[in-house]
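J.: quick one, structure for this:
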Amino acid sequence: MTLRSIDPHQAKRLLDQGAVLVDIRESDEHAREHIPGVRHLALSQLDAGDLAALRGRAVIFHCRSGARTASNAAALAAKADATCDVFMLEGGLEAWRKAGLPTVVDRRQPIELQRQVQIGAGGLALVGTILGLTVSPWFLAVPLFVGGGLVFAGLTGFCGMALILQRAPWNRPAGAAARSAA
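T.: Below you'll find the predicted structure:
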């Protein structure tokens, strides 16, 4: 079984006929913006049992840009029931939005953790480089350290900056921040 690619308007027609849209992004990404009526099943935690209730229905998988869905298409198709027609939304949430179809946006949610890491690492590298060129070459140790950390994260899957950012006050649920202050 393989995932067939469909555009947002084809997906909308299938949804109107009873298909199920499955968002495979992580929880923080889904909380920030998602398609109304979508079922959220993060790829990192998805197993075949999660899709058992969808037996006999068309299932459309999506992520942010379509790349994550495409790179995991074989695994997603294998987890879907043999009675399901399975599709992937080409271009993902971004294509859905560009097609003028509705999304639910919650700006109170923090931006995705991966983007926070990119902003933090890029900011540190930029500032370290500027300071290294204008103030002291010793500041070039900052982008060197950040670059080494990114390579380590890519090789091992462990990102220290992501762990630190996860614990930042803006990434905690509202009740958790109040409890830790007490």
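J.: only C-alpha atoms from now on, for both contacts and neighbour counts.
T.: Noted.
J.: can you pull the contacts of the spatially most central residue of the chain?
T.: For the chain, the residue sitting closest to the mean C-alpha position, by Cα atoms, centre = their mean, is residue 25 at 4.0 Å. With contacts defined as Cα atoms under 8 Å, 6 or more residues apart in numbering, residue 25 is in contact with 40, 41, 42, 43, 62, 63, 64.
J.: swap the cut-off to 7 Å and go again
T.: 42, 43, 63 (Cα atoms under 7 Å, 6 or more residues apart in numbering).
J.: doesn't residue 70 make contact with the last one?
T.: It stands for residue 63. No. Residue 63 lies out of contact with residue 70 (Cα atoms under 7 Å); the separation is 9.2 Å.
J.: who has more neighbours out of the two?
T.: Shown here are residue 63 and residue 70; by other Cα atoms under 10 Å, residue 63 has more neighbours (26 against 22).
J.: contact partners of the longest helix seen in the chain?
T.: The single longest helix within the chain, with elements called by DSSP state H, is helix 113-134. The contact list for helix 113-134, computed with Cα under 7 Å, 6+ apart, reads 138, 139, 140, 142, 143, 146, 161, 162.
J.: centre of the chain versus it, how much separation?
T.: 22 Å (Cα atoms, centre = their mean, to the nearest Å).
J.: next one: stretch 86-96
T.: For stretch 86-96, the distance to the chain centre is 13 Å (Cα atoms, centre = their mean).
J.: okay, how far is it across that stretch, tip to tip?
T.: Length of stretch 86-96, first residue to last, Cα to Cα, to the nearest Å: 18 Å.
J.: doesn't residue 61 fall inside a strand?
T.: Yes. Assessed by DSSP: H, G, I helix; E, B strand; the rest coil, residue 61 belongs to a strand.
J.: sequence B follows; please return its structure for comparison with A:
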Amino acid sequence: MTTPEALAIHEARTRLHELTNIDVRTPGEFAGGHVPGALNIPLDRIAQALPDIRHAADRGDVLVVCASGARSGNACRILAENGVTTATLSGGTGAWAADGHELHRPQGAPRAAWGMERQVRLTAGAVVLLGILLGVLVHPAFQLVSAGIAAGLVFSALTNTCGMAALLAKLPHNRPRGVDLEESLAALRSR
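T.: Coordinates of the predicted model:
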């Protein structure tokens, strides 16, 4: 498996006007702040958007962005397997903001949406804690819940995927009204 090309923040910033910028985070994360000009196509919708992304890539370079680089790297690999060459933003939107660059937000969007990694940490920690407490207070078999989460986290680290993130991405707060996949796909077609 090849590692996708990573564009440094300064290089992406100087080339932003010529890149097709695709943000693969959930609509909720996207609404919380994204690199200027980004189109939101969540990672779990990349296959559906493939023809339109290929169309955009035929006309110029495509930059794929997420919070830290993990999901955009996965998206780049999926696209590469389908013949689409892309690059990822080194460090994602976190590094973009840390470097002092503005994140754009849709009109009326919340300013403090939690990132997916933070949501996963909260959920995994809460379920592990619940498993331990129920194992002590109710029945030792409940500790298997904690073991299952631990096994899932190990699998997640080894495969650079996250089933819990995929599930959390489907929750209503991660799919707010106002971010429309069809709108992003139409923008890709017009490039």
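J.: TM-score them against each other, please.
T.: Taking TM-score structural alignment, normalised by the length of the first structure as the basis, the two superposed chains have a TM-score of 0.64; 160 aligned residues with a Cα RMSD of 3.8 Å.
J.: sorry, back to before: could you give the angle of the next helix or strand after the longest helix of the first structure to helix 113-134?
T.: Next helix or strand after helix 113-134 of the first structure toward the C-terminus (DSSP states H and E): helix 141-156. Going by axes from the mean of the first three to the mean of the last three Cα atoms, to 10 degrees, helix 141-156 of the first structure is angled at 150 degrees with respect to helix 113-134.
J.: if you count neighbours, what's buried in the helix or strand that helix 141-156 of the first structure is followed by?
T.: Following helix 141-156 of the first structure in sequence order, the next helix or strand is helix 160-166 (DSSP H and E). For helix 160-166 of the first structure, the neighbour count (16 or more other Cα atoms under 10 Å) marks 161, 162, 165 as buried.
J.: who touches helix 160-166 of the first structure?
T.: 113, 117.
J.: beyond that helix, next helix or strand please.
T.: Scanning onward from helix 160-166 of the first structure (DSSP H and E), the first element met is helix 174-181.
J.: re earlier: of the contacts of helix 113-134 of the first structure, closest to residue 52 of the first structure?
T.: residue 162 (32.9 Å; Cα to Cα).
J.: any idea what residue 45 of the first structure aligns with in the second structure?
T.: Matched across to the second structure, residue 45 of the first structure falls on residue 45, judged by TM-score structural alignment.
J.: and residue 74 of the second structure, what element?
T.: helix 70-81.
J.: returning to what we had before: the contacts of helix 113-134 of the first structure, buried ones only, as a PyMOL selection?
T.: This is how PyMOL selects the buried members of these, with burial counted by 16+ other Cα under 10 Å:
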select buried, resi 139+140+142+143+146+161+162
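J.: how about a markdown table for the contacts of helix 113-134 of the first structure, with distance to residue 111 of the first structure added?
T.: Output for the contacts of helix 113-134 of the first structure, formatted as a markdown table (distance: Cα to Cα, whole Å):
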| residue | distance to residue 111 of the first structure |
| --- | --- |
| 138 | 32 |
| 139 | 29 |
| 140 | 28 |
| 142 | 24 |
| 143 | 23 |
| 146 | 21 |
| 161 | 15 |
| 162 | 13 |
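J.: now for the contacts of helix 113-134 of the first structure, which pair is the farthest apart?
T.: 138 and 162 (25.5 Å).
J.: if I look at the nearest residue to residue 153 of the first structure once chain neighbours are set aside, how far off is residue 103 of the first structure?
T.: Leaving out its chain neighbours, the residue that sits closest to residue 153 of the first structure by Cα to Cα, 6 or more residues apart in numbering is residue 159, at 4.8 Å. As judged by Cα to Cα, residue 159 of the first structure and residue 103 of the first structure stand 30 Å apart.
J.: returning to that earlier point: the helix or strand that comes right after the helix holding residue 74 of the second structure vs the first structure, average distance?
T.: Per DSSP H and E, the first helix or strand lying C-terminal to helix 70-81 of the second structure is strand 87-89. Strand 87-89 of the second structure differs from its equivalent in the first structure by a mean of 1.3 Å after superposition (mean Cα distance after the TM-score superposition for the first structure).
J.: so where in the first structure does strand 87-89 of the second structure end up aligned?
T.: Counting by TM-score structural alignment, strand 87-89 of the second structure sits on residues 87-89 of the first structure.
J.: list of residues touching that stretch?
T.: Against stretch 87-89 of the first structure from outside (Cα under 7 Å, 6+ apart): 3-8, 11, 59-62, 66, 69.
J.: out of those, which one sits closest to residue 180 of the first structure?
T.: Among these, and counting by Cα to Cα, the member closest to residue 180 of the first structure is residue 62, at 35.9 Å.
J.: which non-adjacent residue is nearest the aligned partner of the closest one in the second structure?
T.: Aligned counterpart of residue 62 of the first structure in the second structure: residue 65 (TM-score structural alignment). Spatial nearest neighbour of residue 65 of the second structure, chain neighbours left out: residue 23 (4.6 Å); criterion: Cα to Cα, 6+ apart.
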